[in-house]
Structures are given as structure tokens and as C-alpha cells.
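Undergrad: How does the following fold in three dimensions:
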Amino acid sequence: MAGKSIEEIAIGEKASFSKTITEGDVYLYAGIIGDLNPAHIDEEAAKKGIFGKRIAHGMLTAGLVSTVLGMKLPGEGTIYMGQELKFTKPVYFGDTITATVEACEKVKDKFLKLKTTCTNQNGEVVLDGEAMVLPPKKEAN
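TA: Predicted coordinates:
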């Protein structure tokens, strides 16, 4: 099923995806990208760090936004053009993160600007930003 075209998306429309971040998720992500920072993978070293325990990679959290864009709003066929983001709180192993996108502006009737937010299970914002995407073209009938 193709995602929504620019014509089919209403400003203010939202979609979300939630995932509990596990130790396995963090280790797999670290192995894929090569970021073996002790803050993510070394419990003893992380205890001495500013957060007192291991945290998930910020970009792992940001990847949940990509899931919403590519699978829900606009959905399949969407091309992710850019992202501005700010990490506002750490994500710990066991946190359930909800990534939400909200359509904010249609640019040149071709691109879509979306507010991007990730919150933890306590409703605290852990990531805040804005994405630009190219939604799929409207399917011919």
C-alpha cells in the first residue's frame, strides 16, 4: 500500500510509533554503525558518566521518526529529505519511546514539513525537531 500523497495529507494530521528500547537493540545498533561508546555498551564505565547508567544512542531514537515517516505518515514511498533535531533527555534501556510526526506545512505543493517529537513512557520529550519529506506521488486511478 502506498503512502499518502501531498494532496491527501491534512495540516495537523499526526501519526505515531512506539517501541521499548532493549539492551539488544542498543548492542545491535552499536554493531551496525560502529559506535561503541562506553556510554552505550559498558555498564561500569556508564555508571561513572553523567547519566549514571547506559543510554541508547540518540540516533537510534531518531530512527523511530524514520519509521513513522516511511510507514505511517506520509508512509510507503516517502523520501526523507532532511531533519533538524535536538536531544532533550537521555533514553535508557527499558524506556518505551513514542515517535510522533505532525504535518505542519506544504512547501511548493511538493514537499511536506513535519514536527517530529519522541517522548518516553513518562510523557517527557527526549527528542524534538522538524523533518522535510517528499511524499509519494498520487496513484493514478
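
Undergrad: From now on I want contacts and neighbour counts done on CA atoms only, so please keep to that.
TA: Will do.

Undergrad: Please go through the chain and pick out the longest strand.
TA: Counting residues, the longest strand in the chain under DSSP state E turns out to be strand 96-107.

Undergrad: this one as well, want them side by side:
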Amino acid sequence: MQIKTIEQIQVGDRAEFAKTVSESDIYQYAGVTGDFNPAHINEHYAAGTFFKTRIAHGMLSAGFISNVVGNQLPGPGAVYIRQNLNFLAPVRIGDTITAIAEVTTVQLEKNRVTLNTRCINQAGTVVIDGEAVLSPAKKR
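TA: Predicted structure coming up:
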């Protein structure tokens, strides 16, 4: 992990992280957050929903964006200011989700970076899109 300061970040910089969502991920997320919505953890219940099967928590997939921000771009020491999200398609157990962040604006004077953020499944479907505003770590 490399710490990037505002001076090292340029419009067009991009980073990504991929993970296959497992049943264990869904149960662990439910346990940590307390979100035991049966659409996520009860197959019988989920069979009667619009999705016909269990789906991952939207914020579980959105958390993969946080991985990119905290570990790569800008990286360690970055502070979230804002994150807007649009949930466009469901994520199911076994889906491989790639979170992508790309720099769209750099404001040196404010120490702010704006990123286009999105998550894409293995079929190329955008499941989440949004925008993040961050404050990168400062020089030590």
C-alpha cells in the first residue's frame, strides 16, 4: 500500500479491486451490521421476491469501493467526505464484483479529490455507480 498525497494524484488515475461474493460474506456482513433482512439470508423467503433468490446487501458490495479508496486510490490515510451511490442491479452469491474508482477532479487548494466509483459484475453489468469526494493523506 502506497500513500498518495494530493500532489501525486492526477485526473484519470484509476484503481480497482475484485472479489467473489460468498454465502459466508453475506452472513458475516449481516452479523456485523445487524441487517438480517430475509432477502439476504433466507432462501425460502427470497424465492418469493422479485429477485427469486438471495441477494447480497447493497452496502456489502459498496464496501468494495472503500477497499479501493483506503488501500489504493488515494490509499492509506484518505478520509471520506462524501459518497453517493446508485444501486442498479442485484448482486448474488457467486458473483465476482470489481470495484473501480477513477479520479475526475483534483482540488489542490482544498486537498480534495473526486472519484467516479462503480461496481461491475462478471458479466459486465454495472451494479452500483456513484461519486466519492475524499481528502487524501497529507505529507508527513
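
Undergrad: elements contacting the longest strand of structure 1?
TA: Here strand 96-107 of structure 1 touches strand 14-20, helix 58-71, strand 111-119, going by 3 or more C-alpha pairs under 8 Å, 6 or more residues apart in numbering; DSSP states H and E.

Undergrad: make it 6 Å
TA: The elements that strand 96-107 of structure 1 packs onto, with contact taken as 3 or more C-alpha pairs under 6 Å, 6 or more residues apart in numbering; DSSP states H and E, are strand 14-20, strand 111-119.

Undergrad: how about these in CSV, adding distance to M1 of structure 1 and mean neighbour count?
TA: Formatted as CSV, these follow (distance: least, C-alpha to C-alpha, whole Å; neighbours: other C-alpha atoms under 10 Å):
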stretch, distance to M1 of structure 1, mean neighbour count
strand 14-20, 16, 17
strand 111-119, 20, 23
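
Undergrad: could you dump the ones you listed to TSV with distance to V68 of structure 1?
TA: Below are those laid out as TSV (distance: least, C-alpha to C-alpha, whole Å):
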stretch	distance to V68 of structure 1
strand 14-20	6
strand 111-119	10
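
Undergrad: Could you find the closest non-adjacent residue to the residue nearest in space to the middle of structure 1?
TA: When C-alpha atoms, centre = their mean is applied to structure 1, the residue found nearest the centroid is V65 (2.2 Å). Leaving aside its sequence neighbours, V65 of structure 1 sits nearest to A99 (C-alpha to C-alpha, 6 or more residues apart in numbering; 5.4 Å).
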